[in-house]
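S.K.: generate coordinates for the sequence data below:
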Amino acid sequence: MLHPGTSSVSATDALHLEDEHAAHNYAPLPVVIASGDGAWVTDVDGNRYLDCLAAYSAVNFGHSNPRLVAAAKEQLDRITLTSRAFHHDLLGPFVTELAALAGKDLVLPMNTGAEAVETGIKVARAWGYRVKGVAAHAANIVVFHGNFHGRTTTIVGFSDDPDARDGFGPFTPGFRSVAYGDAGAVAAAIDENTVAVLVEPIQGEAGVIVPPDDFLPELRRICTESRVLLIADEVQSGLGRVGETFASDLWSVVPDVYLLGKALGGGIMPLSAVVADREVLGVIRPGEHGSTFGGNPLACAIGLEVIRMLATGEPQQRARELGERMRGRLDAFVGHGVTAVRGAGLWAGVDVDPVIGTGRELAERMLRRGILVKDTHGATIRFAPPIVVDPADLDWAMDEFEAALRERSA
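M.R.: Next up, the predicted model:
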């Protein structure tokens, strides 16, 4: 469907300028997006696409969400940044309502998901030394194979993805990696110096890997018995995506620390947070950690609206219902170009039969059909449309995916 062009820059010019002057740290699909509304985006030539990635869950509530845009515009006319050298009138309401949503005492706001993870690591180490009594510089944290927590040098040091890790050492010590889904391996890795277990309740970048149903409950039991913090990285999986406020809720597990990001900023501002009780997050003292932009007024205004939307439970219910609809369609493709489907709520990882093509080839076929998806690890397609997607549009996307599976690589 064509609409009047929305940009003075042609797709060819935009791609050329980006190729010449943007660092090549991504390999994006060849589409140049100029605007978005709900679950749809429009490119510079006026072509519309159904967004089934939602910026890796950062756009859970849709592009240009009216409530979030209104909150941002109102705040833009007031003040956008004070730094944490001073108080501002929205930080208190933001941290209070986010703490209540998570059932915790304290919130430490940052900007990106990786910053939230780095902050969580610092908090866990400080808690280990100041509360648990671990010897200085001896703290260790248990992590998992296949993890994705960001791309800072500390984080990639405990990644097993060669694209993220190779060529960026030396790495920060203090991490022990075990098999995802294996609670027994976690128990074996814990010693007297272990301060935390850092886990994605569902591994996103790895291909939407859902653990066995007893895994998170067992982690909770092991961490409690061993006096070790359970840290849930909910940056991609949290805030409505899986049909619950947090993915941990799927197993009725309450971690000691939530790491939040992406959707918290409504797809408008980078906004992340570490949320925990006072015994844990209270170990951080003035001057030990911070961010000039962390918890800025503009981000807090948007984040407050996100929290209030989630507090109604409506986004979570919609993600559950639409997720069941999407999963029913995807499961029917197993054996017909698809080898496996995993996921929860409105989030799915689909393994493509190599006879059909690579994940990238399937993403390119979907692009030609007006749908945006993203591949990962060569053979997996991820579906994560905004929660506001219309059911009929979701059905159409499934129809087009079925047709794309019938194609063959040239």
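
S.K.: when you work out contacts or count neighbours from here on, use the C-alpha atoms and nothing else.
M.R.: Will do.

S.K.: mind listing what the most centrally placed residue in the chain touches?
M.R.: Nearest to the mean C-alpha position of the chain, by CA atoms, centre = their mean, lies Q236 at 1.7 Å. Residues in contact with Q236 (CA atoms under 8 Å, 6 or more residues apart in numbering) are Y56, S57, A58, G204, G261, K262, A263.

S.K.: one more, for comparison:
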Amino acid sequence: MTSLTDRKNAAIAKGVGMTTQIYADRAENAEIWDKEGNRYIDFAAGIAVVNTGHRHPRVIAAVKAQLDRFTHTCHQVVPYENYVALAERLNGLLPGDFAKKTIFATTGAEAVENAVKIARHYTKRSAIVAFAGGFHGRTFMGMALTGKVQPYKAGFGPMMGDVWHLPFPIDLHGVSVADALAALDRLFKADLEPTRVAAIIVEPVQGEGGFYEAPAGFMAALRKVCDAHGIVLIADEVQTGFARTGRMFAMEHHGVAADITCMAKGLGGG
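M.R.: Coordinates of the predicted model:
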């Protein structure tokens, strides 16, 4: 008899990795039951997606209500009110005493791609500064911004150009906030004039990089640098957004408002 794993190996490209061989049958709140009836506590939450737990009653009710009305029209062709209402609500949740607007995309990587496009078009500049250990998606621009060769960049050839990486301040690795800011200053002096930088993109807590929180003062220092040079500050809150750190967005712990915020995962609740 062919096992489910055999079927998966025959049907799905091996580039889609699997952390476990547990095949989910059903889930409720923080628990998953597999096809054999074994019960597990789910600490992964779909990689920071089901922030309110599996099958939260309000999420289920909202999905069912929408299915009873329509599934898709393409907002650019036939718009609908709840698209507008969600944008209004998100604009109200984000920090910062300035007017905000929202666009919706399909994935976190697409949100990052569009953030870069917006920053480049707005500033008429091309360079993007990112950080070692950061993760911003598996598209080509996402890979370029990501500060890890393995497992994301290896074997895919040249990345998108004009992306510059700096050390992320992590005390455990011997990199202080002063070290990271000094590296940024050296970059501006040696290789990249700040007037050519469109954006600095940063995760307030690095996820794939090892769950390292930006130290106190670092986000505020980046905000100051961006303000001084007309650089757009992009907060990648794809993993940290929607109260995963105790505040709606992780940058709020630092008293900082980004110019552009990328969000996904917990936004959809699964």
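
S.K.: sorry, back to before: in a helix, the residue nearest to the centre of the first structure, correct?
M.R.: No. Counting by DSSP: H, G, I helix; E, B strand; the rest coil, Q236 of the first structure is not found in a helix; it is coil.

S.K.: that one matches what in the second structure?
M.R.: In the second structure, the residue paired with Q236 of the first structure is Q239, using TM-score structural alignment.

S.K.: same check on A183 of the first structure?
M.R.: Under the alignment (TM-score structural alignment), A183 of the first structure maps onto L181 of the second structure.

S.K.: and for the residue opposite F211 of the second structure in the first structure once aligned, the neighbour number?
M.R.: Alignment note (TM-score structural alignment): F211 of the second structure maps to V208 of the first structure. As a burial measure, V208 of the first structure scores 23 neighbours (other CA atoms under 10 Å).

S.K.: I'd say V208 of the first structure and V341 touch.
M.R.: No. Counting by CA atoms under 8 Å, V208 of the first structure does not reach V341; the two are 9.1 Å apart.

S.K.: which residues do the two both contact?
M.R.: Common contacts of V208 of the first structure and V341, defined by CA under 8 Å, 6+ apart, comprise A348, G349.

S.K.: so what corresponds to A10 of the second structure in the first structure?
M.R.: With TM-score structural alignment as the criterion, A10 of the second structure matches E20.

S.K.: can you tell me how far that match is from L29 of the first structure?
M.R.: Counting by CA to CA, to the nearest Å, the separation of E20 of the first structure from L29 of the first structure is 16 Å.

S.K.: ok, now L53 of the first structure?
M.R.: Here L53 of the first structure is placed at a distance of 12 Å from L29 of the first structure (CA to CA).

S.K.: of these two, who's got more company?
M.R.: Between L53 of the first structure and L29, L53 has the larger neighbour count (other CA under 10 Å), namely 22 against 13.

S.K.: any idea what that one aligns with in the second structure?
M.R.: Aligned counterpart of L53 of the first structure in the second structure: A44 (TM-score structural alignment).

S.K.: check which helix or strand the closest residue to I260 of the second structure other than its chain neighbours maps to.
M.R.: Sequence neighbours aside, I234 is the residue nearest to I260 of the second structure in space, at 4.8 Å (criterion: CA to CA, 6 or more residues apart in numbering). According to DSSP states H and E, I234 of the second structure maps onto strand 232-236.

S.K.: same for that strand, what does it pack against?
M.R.: helix 108-123, strand 197-202, helix 218-229, strand 260-262 (3 or more CA pairs under 8 Å, 6 or more residues apart in numbering; DSSP states H and E).

S.K.: and it against the first structure, how far off on average?
M.R.: Superposing on the first structure places strand 232-236 of the second structure at an average distance of 0.4 Å from its equivalents, by mean CA distance after the TM-score superposition for the first structure.

S.K.: any buried residues in that strand, and which?
M.R.: For strand 232-236 of the second structure, a neighbour-count test (16 or more other CA atoms under 10 Å) marks V232, L233, I234, A235, D236 as buried.

S.K.: what's near enough to touch the third one?
M.R.: By that I understand I234 of the second structure. By CA under 8 Å, 6+ apart, I234 of the second structure lies in contact with A115, A199, I200, I201, V202, A258, D259, I260, T261, C262.

S.K.: so what corresponds to the third one in the first structure?
M.R.: In other words, I200 of the second structure. Under the alignment (TM-score structural alignment), I200 of the second structure maps onto V197.

S.K.: which non-adjacent residue is nearest that match?
M.R.: V197 of the first structure sits nearest to V142 (CA to CA, 6+ apart), 4.6 Å away.

S.K.: so the host helix or strand of that neighbour corresponds to what in the second structure?
M.R.: Using DSSP H and E, the element containing V142 of the first structure is strand 140-144. Aligned using TM-score structural alignment, strand 140-144 of the first structure spans residues 127-131 in the second structure.

S.K.: quick one, helices of the stretch 51-200 of the second structure?
M.R.: Counting by DSSP state H, counting those that start in this stretch, the stretch 51-200 of the second structure has helices at residues 57-67, 81-93, 108-123, 140-145, 177-190.

S.K.: taking these together, which one is wrapped up most tightly?
M.R.: helix 140-145 (a mean of 23; mean count of other CA atoms under 10 Å).

S.K.: that helix vs the first structure, mean deviation?
M.R.: Here the mean offset of helix 140-145 of the second structure against the first structure after fitting is 2.1 Å, by mean CA distance after the TM-score superposition for the first structure.

S.K.: give the other helices and strands that that helix contacts.
M.R.: For helix 140-145 of the second structure, the packing partners by 3+ CA pairs under 8 Å, 6+ apart come out as helix 108-123, strand 163-166.

S.K.: can you redo the ones you listed as JSON lines with distance to K14 of the second structure?
M.R.: Formatted as JSON lines, those follow (distance: least, CA to CA, whole Å):
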{"stretch": "helix 108-123", "distance to K14 of the second structure": "21"}
{"stretch": "strand 163-166", "distance to K14 of the second structure": "29"}
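
S.K.: quick check: which of those is nearest to A99 of the second structure?
M.R.: Across these, A99 of the second structure has its closest neighbour in helix 108-123 (16.0 Å, CA to CA).

S.K.: how close does the match of L53 of the first structure sit to F135 of the second structure?
M.R.: A44 of the second structure sits 17 Å away from F135 of the second structure, taking CA to CA as the criterion.
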